[in-house]
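Visitor: the sequence isn't on hand, but the structure is:
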């Protein structure tokens, strides 16, 4: 698409500064500012945060966005700029300028769409969210119209057909030109006028259905309180005569509470079921309209996997290799359940997350409260800063925000500075819990990097969103090991955005294939579990005592407990996603497909009158691509073992990592980037071997004797 909006980890597009007043966009701001302060102190609860300084501005320094109505003004400016650029593209002869115009066109649309995509989800003010939602819808409609504009496409076709001109283009420009043409093709540019209009309408309808489905995935279910035993009602929200269930309560030690939550929260909602089935039908119809067998075939163009057949081969191979290990894991969980509750010994889906956690805790004593004092947020941020400095020559500095620049006073702004190249971009850290804030950790690109017409580089701007607890007067924000790992994961996305240095914003940072986009973030999880890295920052917030190596070792070893069953669950989700977006008889309901797939690819029984798929929010953002987590983990595992396991601070390897994998964004074939880093092209069997070997890996081999 001309504007590729996608949220990661679970939306990543570029932003132009021209006509916007972006804070810090000018070249003069690239020098190190005396107003910057150490990153750890910015997140240290014991430091009182100063009030914002300077002039009043709008969100992210965009003057128009000082109020919700500003989205309308921003949208109108973007559409006016779009019209000007489209007219220019119509009359420009074949040459590199055409590609530049297309990228400017994409940037003009994205400068609204990306920012609005974040605001509609994260802003605490409903009026801002509503205005952003409307902007997303209107820009999305315009994008779909442009993607089926025959005259606009013709200007690009003329360039691609001129072999002499194409041969004169540099590789980046040639690839971006081909990507733009690919986006036209999957939108049905080759269809007659009536069918093109149909494709546009389908795309717009799909956007609306995606929003509707996402909202439905989070809605609670209610049941008459008399239907639940009185002694478990206290675990849920009681609303008059009803009990409200808003989650699975997976960590609750009471089997009956987990069972009730599972059956009630996952009870099928007719409207949500219809929404999902219409969404899948619309996607299938669109794919076939533009010439693909299935939506999965359309979605997987340009990925590492390339085809749904390759994805299923990978998932089936992995499932076969996991089979015996998964069965042993389920047997261990069943034995633990029998030990704790002899009256109810059959292992059920609501038992998996709980009893796997019990087994880990019993074997390795990994109670989170033992670890939290060593992982204050400030210490973790300093740890990331130290790692990036040694590995990539990058430092993080806290920068004061202006009035109106952030959507919540808890948001911190970080400047990312390279030791030789200067300021690389900004990270807004929306880390703390608040009412109505989504609980899913996410990375958003608010502005992508690109080389401007005047020769300056447009600095990327991203947001990292977590849901960490607030500090108190005496205790800083303390992270569990899982929270710490998630922080490292999201910072991996941020560094991908910061270090990508593409000429065109269309392929900036994480705007690459989904199955490659997760590699840098998952790779950071390996660093987060290496004692040599952890030892540099994990200190008890009161005593300053370092986290003992034995505790890190226990934590890493504990992750292998029931890891096969956990991975098998991911395989099940990924296969279900493929089947939903592949060929299947429309008379079969999504719930019947769920039941059949669960029996074949998971191993725990389907529970009647439940519809887990209606809570599967990734069917929106990762449609036909949920396998990406597994494939990206396989690549990250290979990169870690081959390149960083021996020395996680190897600067030469860090530079190679940036050069081969981070700098290109989506401007290079993903498998070529992997091949450049590993010095070989991995096969499906290599991916499977990497994942399975992680289950058996002795983590002690990763650790140097640092005690």
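Guide: Received it, and whenever you're ready, just let me know what you need. For clarity, every value in this text was computed on a predicted model and none was experimentally measured.
Visitor: could you use CA atoms for every contact and neighbour count after this?
Guide: OK.
Visitor: can you pull the contacts of the nearest residue to residue 628 once chain neighbours are set aside?
Guide: Closest residue in space to residue 628, ignoring its immediate chain neighbours: residue 515 at 4.1 Å, by C-alpha to C-alpha, 6 or more residues apart in numbering. Residue 515 sits next to 303, 304, 305, 625, 627, 628, 629, 631, 632 when contact means C-alpha atoms under 8 Å, 6 or more residues apart in numbering.
Visitor: residue boundaries of the strands in the stretch 301-450 of the chain?
Guide: 394-399, 402-403, 412-418, 422-432, 442-447, 450-451 (DSSP state E, counting those that start in this stretch).
Visitor: next, count neighbours for the residue lying closest to residue 416 once chain neighbours are set aside.
Guide: Counting by C-alpha to C-alpha, 6+ apart, residue 416 lies nearest to residue 396, which is 4.9 Å off, once chain neighbours are set aside. Look at residue 396: counted by other C-alpha atoms under 10 Å, it has 26 neighbours.
Visitor: filter the contacts of residue 515 down to the ones in helices?
Guide: Judged by DSSP state H, helices contain the following of the contacts of residue 515: 628, 629, 631, 632.
Visitor: tell me which stretches of the stretch 101-250 of the chain form helices.
Guide: 126-146, 150-161, 163-168, 171-186, 193-218, 230-233 (DSSP state H, counting those that start in this stretch).
Visitor: take the one below as the second:
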């Protein structure tokens, strides 16, 4: 019944499309909505496969069954990551190198775990701990716990890859990658491969020199000496020795920097900075209006120059708890749109993070990398709250998948600007901003080991592209484990323990909409750096440039072709020069 009803709906949509697609009275956004609505039916097999009572009608039923099963797999995959506690218990000796205030905030074990301390591997603290834990064995335990904690996802991953290929084949595409990128800025798998391989070639040219630097640091490390892997760089080593390299070359202490970024105060300053650049104000609400005591609610208003009207709600959910999604993400709760009477339905958006809770005598302190992450995710919220589209389907960050990261990635640059850092920082005891000497040293680290820093993202991107781009008619069973092992050996970096076998079982992005789309982070970063370098580099806090950016880019959302939006803002098509310069790979 559902299929037949959808067939009838498609016939109506197609009739409207045939009648109005060239109608000059139809505004641009409505025409785009009509085109995409018809396209969505075709991409689900309706109108392409379905002729009631024929073999093609059975094809549509097959597409429906595959789609429903994939949704079930994706939900189960994420539940396995979020609902099962993933932690390890470590002795105080194993926690060597980790600051005392962090250790003081960890749960203390009892009974058989007496004397041990609990490290939550679903939270953001675990990944940061990899940068400071001085014992190689401890880093291996943490890394393997983070990457390989969901073995039950292995068969789900294998099945999802098989079904995605089968679905693409039924719909007339050579593979899942071709199906996904058809509606992005890239358009074709060839464009994706050109981007990924172009970046990969530059990274690989520089990587041996950078690996040699880190291997030498490991050889000189007393904690690593005597181990069989003392002269081998492991994935679990990268964060730790990268930090040492930065600190030794630029007299930098990341823990001292973190003391200038207490979580709650930093968020307040961040919202003030956002407000200035996006012409808006953030007012914190009080009262029982949220789903948990840890959640903050802000009402957002346009400033007087923009009309002073209400813009929407922003929820900030800071800390980990059982059942909450791991990592950091910003999600719309309600999309904005224009009602039939001309009034607006206002958006609500939530920023989910998993920063450690404050201790009784110590606030939650953010590493600079976490400040960048917070700025990035809040950027998605600003995109949502700035949208002024007629239809919810185009609101805010509802754009092509390889564009919607660009506004947030561009805003990360404010965390690498001396003026921005002064405004964002304030010591948790004195309130004083970061000293100039610290800012200078911090900014110099951006160009340290660029190939190494990009490598984890490049590894995931290549893996995602490979597992989703083999022709299913030639290879029904993809050896996911083999592809993952090959990607894990990229650049000659080694794996610890069993990580090479099923680390992909923790890749939540590939089950939350970014399957065959991880290249989009690289594609959109190219756009982001081009916009920043051209418009904001000289003065990131330029109010006039910020308002123009809001009107041309943020307010438009996906209501017009994203390339058209980009060209309207910069007056030309994108260039990759600024991106490669920012990586030190130009």
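Guide: Yep, that arrived. Worth saying up front: this structure is predicted, and the values here are computed from it rather than measured.
Visitor: what's the TM-score here?
Guide: Scored against TM-score structural alignment, normalised by the length of the second structure, the superposed chains reach a TM-score of 0.85; 544 aligned residues with a C-alpha RMSD of 3.2 Å.
Visitor: now, of the strands of the stretch 301-450 of the first structure, which is deepest in the fold?
Guide: Of all the strands of the stretch 301-450 of the first structure, strand 442-447 carries the top mean neighbour count, a mean of 29, counting by mean count of other C-alpha atoms under 10 Å.
Visitor: do you know how far residue 593 of the first structure is from residue 348 of the first structure?
Guide: According to C-alpha to C-alpha, to the nearest Å, residue 593 of the first structure stands 19 Å off from residue 348 of the first structure.
Visitor: should've said residue 667 of the first structure
Guide: Taken as C-alpha to C-alpha, the span from residue 667 of the first structure to residue 348 of the first structure is 45 Å.
Visitor: does residue 10 of the second structure touch residue 38 like I think?
Guide: Yes. Between residue 10 of the second structure and residue 38 there is a contact at 7.1 Å, judged by C-alpha atoms under 8 Å.
Visitor: okay, helices next: where are they in the stretch 251-400 of the first structure?
Guide: According to DSSP H, counting those that start in this stretch, the stretch 251-400 of the first structure carries its helices in the segments 255-265, 270-289, 295-299, 308-340, 352-364, 368-371, 377-392.
Visitor: what's residue 56 of the first structure aligned with over in the second structure?
Guide: For residue 56 of the first structure, the aligned position in the second structure is a gap, per TM-score structural alignment.
Visitor: meant to ask about residue 633 of the first structure, not that
Guide: Residue 633 of the first structure maps onto residue 525 in the second structure, by TM-score structural alignment.
Visitor: now the equivalent of residue 613 of the first structure over in the second structure: closest residue in space, sequence neighbours ignored.
Guide: Using TM-score structural alignment as the criterion, residue 613 of the first structure maps onto residue 504 of the second structure. In space, residue 504 of the second structure comes closest to residue 484 once its chain neighbours are excluded; the distance is 6.9 Å by C-alpha to C-alpha, 6+ apart.
Visitor: follow-up on the earlier one: the helices of the stretch 101-250 of the first structure: which one's closest to residue 539 of the first structure?
Guide: Of all the helices of the stretch 101-250 of the first structure, helix 193-218 sits nearest to residue 539 of the first structure, with 37.0 Å by C-alpha to C-alpha.
Visitor: quick check: buried residues in that closest one?
Guide: 195-207, 209-210, 212-214, 216-218 (16 or more other C-alpha atoms under 10 Å).
Visitor: that one to helix 270-289, inter-axis angle?
Guide: 150 degrees (axes from the mean of the first three to the mean of the last three C-alpha atoms, to 10 degrees).
Visitor: angle of helix 193-218 of the first structure against helix 126-146?
Guide: Using the same axes, to 10 degrees: helix 193-218 of the first structure against helix 126-146 is 150 degrees.
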